[in-house]
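Student: Have a look at this prediction, sequence included:
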Amino acid sequence: MNESKGPEIRLLNANEIDVRVQSVSKTRNGTVGAVLLLYKDARVDMKILDEVFGIYGWKRSHELINGNLFCTISIRDKETGEWISKQDVGVESNTEKEKGQASDAFKRAGFNIGIGRELYTAPFIWVELSEDEYYTENVGGKQVIRVSPNVKFTVADIQYSEDRVLTSLTLTDKNGNVRFSTNGTAKAPTGRTGRAGASKSAGNTNKPPEENTPASGQQEAPGAMICPSCGGPISQAEKEYSMKKYGQEMCRACQRKAK
């Protein structure tokens, strides 16, 4: 008996992918850089759901389970009329708590449908920053590095293989300069680099310093958080606790070392 696979979810276009600064840190050699993550906006999920299933072919609902907000996306099977559902939980945002959690739950449920799942194959992205792209502030008596508000990175080009694996990625800054490329053609930032005495010469800044590269198997899914100290995974609770106690983001393992 032949089983229908149903409509295929298309791959995300470059202009449908946003770039977020996950963390900023200074390496042992003094270079300041940022770990970047690729993510999708909830509007992209709605757009693709409309394209593939029609505006009357899908629906969403939210419910609280043990204090956590879940979203369920249901797709109507045109042949049987039945609804097939996928569900996932959301994480609170730093701004509008309830709205952010609902939006995050919707996007995560969209991953279960297949929207943007190819982002899970993205490489580890580390970009060297120039001195005018970051600043430091005192948090709990310690200096914490932040990315300047005007810094923005964009997906200029993205390519996939036939089996939906990301094979090529190019990121540019607001001035159109290539800052990350999987083919190794990215150059150092045009301003003064975030390192005393560093030169302005071009070079491949795609390769993160060894201390910022996550160990094998630690590559996180889009939206996951990474410890800027070791490159391993870090939870929201660990992040908040370490900021209050140590003045910087650290996973549990790094917190033990800091004691």
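Tutor: Great, that's in hand. Residues are numbered from 1 along each chain as shown.

Student: Please count neighbours and contacts with C-alpha atoms only from this point.
Tutor: OK.

Student: Tell me, how many residues neighbour Thr121?
Tutor: For Thr121, the neighbour count with other C-alpha atoms under 10 Å is 16.

Student: Could you measure from it over to Thr136?
Tutor: 32 Å (C-alpha to C-alpha, to the nearest Å).

Student: In the stretch 101-250 of the chain, mark out all the strands, start to finish.
Tutor: 125-128, 134-139, 142-147, 153-160, 166-173, 178-181 (DSSP state E, counting those that start in this stretch).

Student: got CSV for those, with distance to Leu38 and mean neighbour count too?
Tutor: Compiled in CSV, the strands of the stretch 101-250 of the chain are given as follows (distance: least, C-alpha to C-alpha, whole Å; neighbours: other C-alpha atoms under 10 Å):
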stretch, distance to Leu38, mean neighbour count
strand 125-128, 9, 24
strand 134-139, 20, 14
strand 142-147, 17, 17
strand 153-160, 9, 18
strand 166-173, 10, 18
strand 178-181, 13, 24
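
Student: Out of those, which is closest to Arg43?
Tutor: strand 153-160 (17.3 Å; C-alpha to C-alpha).

Student: Can you show me the helices along this structure?
Tutor: Counting by DSSP state H, the segments of the chain that form helices are 42-53, 97-113, 236-246, 252-258.

Student: And here is the other one:
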Amino acid sequence: MSPFAILTAPLTCEEIEWKIIAAKNGSTTIAPYIDARAVMARFDKAFGPMGWQVDYTPALIGNEQGVIAAIAVRNPETGEWIVKKDGSGPTDMESYKGSISGALKRAATVWGIGRELYSYPRVIVEGEHKYIPFKVLDRLKGLPKAIAEGKPLPEVIRLTPEGESAKGR
């Protein structure tokens, strides 16, 4: 498989994490994301640990301090280094570390990693939860495969805390 095919291959359920983005009005909305370790593993698999690098630069984004990540990969055919960049501002948790991780993940998206996450259905769980119920996470394990296979999916998936369809409730 070519390095580009490795980078752009659909994410697996093992690479995807879920986070709560809103818990109000009797429901919890969750969204998929990829963490920095999974990004690094993809680049290692595509180019080897010596065939890519990342450089972080502090940047002023609006009135807030942010970080730009520049991911460079060595073209296996020419040896030339190719760089793509993106940035992130501070996050709610671990402001500086979060902005570094966010910048890496955004720059990885420029390279094609995880772009399909933007097309995932919105997932809503009944009830206001502080943590995502395990049975919901278990139910969502099949979603990456369905996305990769191009199966038609609804715009919104509604689930009970037991991971069952909440459609018609």
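Tutor: Okay, I see it. This one's a predicted model, so the numbers in the text were calculated from it and none came from an experiment.

Student: Ser103 of the first structure matches what in the second structure?
Tutor: In the second structure, the residue paired with Ser103 of the first structure according to TM-score structural alignment is Ser101.

Student: how close does the closest residue to its match other than its chain neighbours sit to Gly79 of the second structure?
Tutor: In this structure, Ser101 of the second structure finds its nearest non-sequential neighbour in Ala36, 5.9 Å apart by C-alpha to C-alpha, 6 or more residues apart in numbering. The gap separating Ala36 of the second structure from Gly79 of the second structure is 25 Å, by C-alpha to C-alpha.

Student: Wait, Ser23 of the first structure touches Leu36, no?
Tutor: Yes - with contact defined as C-alpha atoms under 8 Å, Ser23 of the first structure and Leu36 form a contacting pair (7.4 Å).

Student: How many neighbouring residues does the alignment partner in the second structure of Glu79 of the first structure have?
Tutor: Using TM-score structural alignment, the partner of Glu79 of the first structure in the second structure is Glu77. When neighbours are counted by other C-alpha under 10 Å, Glu77 of the second structure registers 6.

Student: where's the alignment partner in the first structure of Glu126 of the second structure relative to Tyr135 of the first structure, distance?
Tutor: Superposed on the first structure with TM-score structural alignment, Glu126 of the second structure falls opposite Glu128. Using C-alpha to C-alpha, we find Glu128 of the first structure at a distance of 14 Å from Tyr135 of the first structure.

Student: Leu171 of the first structure now?
Tutor: Separation of Leu171 of the first structure from Tyr135 of the first structure (C-alpha to C-alpha): 22 Å.

Student: and what of Lys244 of the first structure?
Tutor: From Lys244 of the first structure to Tyr135 of the first structure the distance is 19 Å (C-alpha to C-alpha).

Student: hang on, Leu38 of the first structure packs against Arg20?
Tutor: Yes - counting by C-alpha under 8 Å, Arg20 is a contact partner of Leu38 of the first structure at 6.4 Å.

Student: Looking at the two, which is more packed in?
Tutor: The neighbour count for Leu38 of the first structure versus Arg20, taken as other C-alpha under 10 Å, is higher for Leu38 (21 against 17).

Student: That one maps to what in the second structure?
Tutor: Structural alignment (TM-score structural alignment) places Leu38 of the first structure against Pro32 in the second structure.

Student: which one is its match nearest to, not counting chain neighbours?
Tutor: Closest to Pro32 of the second structure by C-alpha to C-alpha, 6+ apart is Trp18, at 4.5 Å.

Student: Report whether the expected contact of that neighbour with Asp35 is present.
Tutor: No - assessed by C-alpha under 8 Å, Trp18 of the second structure is found out of contact with Asp35, at 10.0 Å.

Student: ok, back up a step: surely the match of Ser103 of the first structure is in contact with Ile34?
Tutor: No - with contact defined as C-alpha under 8 Å, Ser101 of the second structure does not count as touching Ile34 (10.3 Å).

Student: And Val73 of the second structure, how far from Ile21 of the second structure?
Tutor: 33 Å.

Student: quick one, which of those two is more surrounded?
Tutor: Between Val73 of the second structure and Ile21, counting by other C-alpha under 10 Å, Val73 is the more crowded of the two (23 against 10).

Student: contacting residues for the more buried one?
Tutor: Contact analysis of Val73 of the second structure by C-alpha atoms under 8 Å, 6 or more residues apart in numbering lists 47, 51-53, 81-83.

Student: nearest to Phe134 of the second structure, of those residues?
Tutor: Phe47 (34.7 Å).

Student: which residue lines up with the closest one in the first structure?
Tutor: In the first structure, the residue matched to Phe47 of the second structure (TM-score structural alignment) is Phe53.

Student: likewise Tyr56 of the second structure?
Tutor: Under the alignment defined by TM-score structural alignment, Tyr56 of the second structure is paired with His62 of the first structure.

Student: which residues sit in contact with the closest residue to that match other than its chain neighbours?
Tutor: Leaving out its chain neighbours, the residue that sits closest to His62 of the first structure by C-alpha to C-alpha, 6+ apart is Cys71, at 4.5 Å. With contact set as C-alpha under 8 Å, 6+ apart, Cys71 of the first structure has these partners: 60-63, 87-90, 102, 105-106, 109.
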